[in-house]
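In: have a look; sequence and predicted model below, questions after that.
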Amino acid sequence: MASLSAAPVTKKPSVTFFAIWNMCFGFLGLQFGLGLQNANVSRIFQTLGAKIDDIPILWIAAPLTGLLVQPLVGYLSDRTWTRLGRRRPYLLVGALLSSAALLIMPMSPALWVAAVMLWILDASINTSMQPFRAFVGDQLPLRQRPAGYAMQSFFIGVGAVVASALPWLFEHIGISNTAQAGIVPDTVRYSFFLGAIVLFVAVLWTVISTHEYPPEQLEAFDDASPELPPAGAPKRGWGAFWLVVGVAGFAVMHQFAGAFEKTHGFPLDKQLYLLWAGAFVWGAALLLQRPGEPKGLFGTIMRNIETMPDSMRKLAPVQFFSWLALFAMWIYTTGGVTESFFHSKDATSAAYNEGANWVGILFAAYNGFAALASIIVPWIARKLGLRWTHLINVWLGGFGLLSFLFIHDPDWLIASMLGVGFAWASILSLPYAIVSDSVPAKTMGVYMGIFNFFIVIPQLVAASVLGFVLKFAFHGQPIYALAVGGVSFLISGLLVLRLPKEKKA
C-alpha cells in the first residue's frame, strides 16, 4: 500500500480493527520463532551434550543480542525513510535472517554450531521485534495504543501456542520423538522447518498490507512531542565508580575462586564475570559522555537514557523482576519438569523426551491463556487502572510458578500456566503502552530500544547468577529456579505501585 500524503495534520486519525490486525500480524510469525526457541533450545543443547550447569551461559545470546541490536535498529530506523517506509525494511530483513536460522539450528552437528545459530536467530528476531514495537506507536493515536499492544499480545499468544505444541503434535501423528545421541529428534526438526515458513509469511503480510506516515507528517501530529526532562551534565563521576566495581569484582573472584571451590566442593561459575564486565562497560560508557549536543549513535543513546521520562525510570525495576522470572522459566522449565516430574536427566531417554514435549504443551498453554487474557486485560485496565491491573496479573504469574513446588501430577501444571499466561499478556502490553505515550515520535525507535535494556539486563543477570544460586542454595535442582521466578514476579507487582497514577482520558 502506498504511503500516506505528508499533508500537515494535527490529530492522528483512528484506524480500523483490521488495520491494527494487519500491522500486528507479523508478531504471529516472530512469536512462532521465539516459541520454538523458548520451548526447545535447552532441549537441543542437552541433546548435543550440554550439561544443565552450562545451559544459562549458552542462553546468553538472547539478552546480549537484544542489548546490542535493539537500540541500534531503533536509532537507525528513526532516521530511515525509503520506498518501503521507516520500520518495514527492518521487519523484512529480520524475517529473512530469522527464517534461515530456524532452518539451520535443528540440523546443528555440534553444540557450538547450535550456540552460534542461537546468536544469529536472536539477533535477527530482535532486528524485526524492535521496529514492530515502534511501528504501533508510530501509527496509532494514544487512545488506540493499548489496543494495538494488546493485539500484539494476542498474536504472540496464538503463535507461541502452536509453535510450542508442534513437537507434541508431530509425535502424535507418528513422527519419531527420539533419536540417537547427538541428533535432534525429527519432531523438533520439522517444527523448526515449519516455523521458518510461518515466520517469513506472517511478517511479509504486515509489510505488504500496511502503510507508514512520512517523518514530517508523523512529527506534525499532536502526540508527537511529549515533554521530557531537561538534559543535565553527563554523570561522569559515576563512571569511575562503576569502573572500580568492575575491576574489583574481577580481582576478588580471581583471588578467592580456589578457596571457594575447596570449601564448597564446586567452582565459582565463570559466567559470574559477566556481572563485573557489565559494571565495567557501563562505567566506561559514562566516562565517554561529552557535554553539549550529542552526536552519533553512542551520544544519542546515552543522552536519551539521561532524559528518559519518569514513567520509564520507574518501570525499570518492574521490568527487571518480571523478566528475571520469565528468563528463569524459559531456561529451567525443561530441566525442572523432566527431572522432578519425569525422573530423567538423560536427553536420549524416552522419559526425558516425553517430559520435554510436555514442557512444549505447558508453554503452549501459557501462551494460549495469554492470547485470551490479552482480550480481557484492556477491559480490566479501564476499570482498575494500569498499575493495579499489572500488579494482579504478575502476582498470578508468581503464584503459578511457585505452585511447581507443590504439584505432583504434571498434568496439573496446566493450571499453573493460567497465572503465567495472565502475567505474560500484561508484560507484553501495559508497559509498552505507558512508554509509547511518554516519548517523542521522532525518537520512538531508540526509546523502545532503550526500554529493551530493562528486559535484557535481568536476562543477563539470570544467565550469570541463576546457575550459581541453584548449586549453592538448592543442590543444583532446576525446579527451584522456577520458585525464584515466582518470587521475582511478586516483587515486580509491588514495585509497579511506584508508578504515578495515570490520568483519566
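Out: Everything's here; your move. Numbering: from 1, shown residues only.

In: CA atoms for contacts and neighbours, from now on please.
Out: Will do.

In: quick one, what contacts residue 104?
Out: By Cα atoms under 8 Å, 6 or more residues apart in numbering, the residues touching residue 104 are residue 117.

In: burial measure for residue 180, as a count.
Out: By other Cα atoms under 10 Å, the residues close to residue 180 number 11.

In: what secondary structure does it sit in?
Out: coil (DSSP: H, G, I helix; E, B strand; the rest coil).

In: ditto for residue 213
Out: Look at residue 213: counting by three-state DSSP, its state is coil.

In: was I right to think it contacts residue 136?
Out: No: at 11.6 Å, residue 213 and residue 136 do not qualify as touching, with contact defined as Cα atoms under 8 Å.

In: which of the two has more neighbours?
Out: More crowded of residue 213 and residue 136, by other Cα under 10 Å: residue 136, with 24 against 17.

In: leaving out chain neighbours, which residue sits closest to the more buried one?
Out: Spatial nearest neighbour of residue 136, chain neighbours left out: residue 148 (6.3 Å); criterion: Cα to Cα, 6 or more residues apart in numbering.

In: so the one you found: helix, strand or coil?
Out: Following three-state DSSP, residue 148 is assigned to helix.

In: what about versus this one:
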Amino acid sequence: MKKRQLSFWEIWNVSFGFMGVQFGFALQNANISNVLENLGADVHSLSFFWLAAPVMGLIVQPIVGGASDLTWNKRFGRRGPFILGGAFFAALGMYLMPNSPLFVKLMPAMFFGGLMLALMDGSFNVTMQPFRALVADMLPESQRNKGYSIQSLLINIGAVIGSALPFILTNVIGLSNIAEKGQVSASVTWAFYIGATILLGSVLWTVFKTKEYPPEVYYANEGIDPEEIKAQREADAKRSFSQKASGFIGLVVNMPKTMKQLAVVQFFSWFALFLMWVYTTPAIGQYIWDVPQYLYGDISKIPGDVPISTIENFRAAKGAAGDWVGILFAGYSLFAAIFSVVMIKIANTFGRKPTYAVSLLLGGLSYVAFLLFKDPEIIQVNLLIASFEVPKGAVMLIIPMIGVGIAWAAILAMPYAILSNALPPQKMGIYMGIFNFTIAGPQIIAGLFGSFILKLLGEKPIYMIVVAGVSMLLAAAFVFIVKETIPKPINETSEE
C-alpha cells in the first residue's frame, strides 16, 4: 500500500481539529490581556504572563514530537492520542479561566488566572505539534503545499470566529462587556465556554475521521527500515536520562541547514507577533479611545479627583476597545483565511520563498501603518448583525489588518512546507517539536524585555506595534538566506 493522494475533504478532515484549537487560542490572544488586567495585572507585567505560552511550547512540543514519532495506538494512531489529550486539558483550562474570582480562597484571582493560562498554553502545544506532523505523515510531498495551506485556512476560520465571539455576544446577544476590577465580563466568560466546547468537538472529528497509516505502511512509504525503528525504541528504553538529554542536544546541534536558516526568519516573525498580541489592546485603547494609562495598571493609581462618572465612562471605553481588538484580530484571521486559498497557487507558481518574503513585507509595513489611524471622530458602523458607534480611526485599522493577515497565513504554512522536505521522515515529529524553539524563543525574549522596551518608548504601547513592524520587515529580508531542499521521490502515486 502506497501513500495515496488525498481528496480535498480528506485533507480538510486531517486539520479540522486545528480549527477548534485555534478558536480557543484566538480567544486567549484577543482577551487574555484584558482579563489579566481586570484580575489585577499591571500593563508592565502583561508580557511576563504571556511568557506562559512560549515557555510551555519550548518544554512540551519537542517531548510530544519525539513521543508521537515512537507511538502507535490501534484506535487513535500515532498523533491522535496527543491531539485528543491536549484538547481535553485545554478545554478544562478554558472552562476554569473565567471563574478565577471564585478561587480566591485558594490563591489571588490573578495568579489562578495565570495558572489556567499556563494550563491552556501547555495543552494547546500538546495538541498543535502533532497536527503539524500529521499533515506530513498523511500527504505525499506533491500535496504538502495544499495540505499546509488548507490547515492555514482552517486555523484562520477558527481564529475569525474565536476573536469576534465576545464582540458578537455583546452587540448581538446583549451580554455585558464591562468588568469591575477582580471580575471577568459576561461576554468573555461565555465566549470561553463556547470556545472550549467547539475545541473538543472539532478535535474529536479529526481523530475519528482520519485513519493514520499503520506503522508498516508508513515506514514503507517513507523508505524507513522497521527494524531500525525497533532497535531505536529498544535502545531508548535502556538509555539514562543524561544519555537521552545528550542525544536530544545532538539533534538540535545537527539540525538540517534549512531549519537553522528558517530559525532566523522565525525569530523576527514571532517576536513581532508576540508584541502584537500583548500590546494591541492597551495600544488602541490609549491611542484611539483615549483611555488613560492608569486604567491599564494598578487601580490605586487612579487620581482621587477624577469623578466616578468619568471613571465609568473610561471603563466602558476600555471594554469597547477590548471588544474591537477581537474584531481586528478576527479581521486579520479572515484575510489570512482568504489568502490561504490563493497562496497554494501563488507558491506553486512563484515559489515558496518569494511568497513567504512578500507576505512578511506586507505584514511589517502594516504594523507601522497603525500610526496613521488616530482619528477620534465617532461614526456609525452597521455589520448587519449589529449597529454600533466606534471611532473612525479604529474602523480604519481594518486596512493594515489585510497585510497582517497575509503575513500570518504565510507564517502558518510556508515554513512548514519548506521544512518538511528537509527533515528525515523517521524524525519528523521530534524535529517539528524542536522547530517550535524558533517560535517559543523569540516570544520569551519579547516577554522578558517587553516592559523595558515599553519604558524606553515613553510608556506608549502604540510604539510597540511599530517595533513589531520593524521586526517583521527584518524577517522578510532574511527569507532570502534560506536554501530549500529538493526532495527525493519516494513511493508516492503521481496521479491527482
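Out: Now that the structure is in, tell me what you want to look at. A quick note: this is a predicted structure, and the numbers were derived from the prediction, not measured.

In: thinking again about what came up before, enumerate every residue touching the residue nearest to residue 136 of the first structure.
Out: 20, 24, 136, 140.

In: what's the closest of the residues you listed to residue 100 of the first structure?
Out: Distance ranking of the contacts of residue 148 of the first structure against residue 100 of the first structure, using Cα to Cα, places residue 24 first at 21.9 Å.

In: translate that closest one into the numbering of the second structure.
Out: In the second structure, the residue matched to residue 24 of the first structure (TM-score structural alignment) is residue 15.

In: how near is that match to residue 486 of the second structure?
Out: 25 Å (Cα to Cα, to the nearest Å).

In: these two: which is more packed in?
Out: Higher neighbour count among residue 15 of the second structure and residue 486: residue 15, with 28 against 9, using other Cα under 10 Å.

In: which strands and helices lie in contact with the host helix or strand of that one?
Out: Using DSSP states H and E, residue 15 of the second structure maps to helix 8-38. On a contact count with 3 or more Cα pairs under 8 Å, 6 or more residues apart in numbering; DSSP states H and E, helix 8-38 of the second structure meets helix 46-49, helix 109-138, helix 144-168, helix 186-209, helix 257-287, helix 308-350.

In: out of these, nearest to residue 26 of the second structure?
Out: With Cα to Cα as the criterion, residue 26 of the second structure lies closest to helix 144-168 of those, at 5.0 Å.

In: now the angle from that closest one to helix 8-38?
Out: Here the directions of helix 144-168 of the second structure and helix 8-38 differ by 40 degrees (axes from the mean of the first three to the mean of the last three Cα atoms, to 10 degrees).

In: after superposition, how close is helix 144-168 of the second structure to the first structure?
Out: Superposing on the first structure and averaging over aligned pairs (mean Cα distance after the TM-score superposition for the first structure), helix 144-168 of the second structure comes out at 0.7 Å.

In: can you tell me the closest non-neighbouring residue to the counterpart of residue 499 of the first structure in the second structure?
Out: Counting by TM-score structural alignment, residue 499 of the first structure lines up with residue 482 in the second structure. Closest residue to residue 482 of the second structure in three dimensions, ignoring its sequence neighbours and counting by Cα to Cα, 6+ apart: residue 261, at 5.2 Å.

In: and the helix holding residue 15 of the second structure with helix 308-350, angle?
Out: Going by the same axes, to 10 degrees, helix 8-38 of the second structure makes 150 degrees with helix 308-350.

In: buried residues in helix 8-38 of the second structure?
Out: Neighbour counts using 16 or more other Cα atoms under 10 Å place 10-38 of helix 8-38 of the second structure among the buried residues.

In: before we move on, the earlier item: and the match of residue 24 of the first structure, what does it touch?
Out: Per Cα under 8 Å, 6+ apart, neighbours of residue 15 of the second structure: 131, 135, 150-151, 154, 206.

In: of those, buried ones?
Out: Burial by neighbour count, 16+ other Cα under 10 Å: within these this picks out 131, 135, 150-151, 154, 206.

In: taking those together, which two end up most distant?
Out: Maximum pairwise distance in those, criterion Cα to Cα, is 13.9 Å, between 150 and 206.

In: any idea which residue is closest to the centre of the first structure?
Out: Nearest to the geometric centre of the first structure sits residue 455, at 6.2 Å (Cα atoms, centre = their mean).

In: any idea what that residue aligns with in the second structure?
Out: Using TM-score structural alignment, the partner of residue 455 of the first structure in the second structure is residue 439.

In: if we can go back for a sec, so which helix or strand takes in the residue nearest to the centre of the first structure?
Out: Here residue 455 of the first structure sits within helix 453-474, counting by DSSP H and E.

In: buried ones in that helix?
Out: So, applying 16+ other Cα under 10 Å, buried residues of helix 453-474 of the first structure: 453-471.

In: for stretch 208-216 of the second structure, same thing?
Out: For stretch 208-216 of the second structure, burial by neighbour count (16+ other Cα under 10 Å) applies to 210-213, 215.

In: tell me the gap between that stretch and the middle of its chain.
Out: Mean-position distance between stretch 208-216 of the second structure and its chain equals 26 Å (Cα atoms, centre = their mean, to the nearest Å).

In: again, but for stretch 88-108 of the first structure
Out: Relative to the centre of its chain, stretch 88-108 of the first structure is centred 17 Å away, using Cα atoms, centre = their mean.

In: whereabouts in the second structure does it align?
Out: Going by TM-score structural alignment: stretch 88-108 of the first structure matches residues 80-100.

In: which ones are touching the closest residue to residue 110 of the second structure other than its chain neighbours?
Out: Spatial nearest neighbour of residue 110 of the second structure, chain neighbours left out: residue 39 (4.9 Å); criterion: Cα to Cα, 6+ apart. Counting by Cα under 8 Å, 6+ apart, residue 39 of the second structure touches 101, 109-110, 113, 181-184.

In: okay, those residues in JSON lines with distance to residue 191 of the second structure next?
Out: Shown next, in JSON lines, are those (distance: Cα to Cα, whole Å):
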{"residue": "101", "distance to residue 191 of the second structure": "17"}
{"residue": "109", "distance to residue 191 of the second structure": "19"}
{"residue": "110", "distance to residue 191 of the second structure": "19"}
{"residue": "113", "distance to residue 191 of the second structure": "16"}
{"residue": "181", "distance to residue 191 of the second structure": "19"}
{"residue": "182", "distance to residue 191 of the second structure": "18"}
{"residue": "183", "distance to residue 191 of the second structure": "15"}
{"residue": "184", "distance to residue 191 of the second structure": "11"}
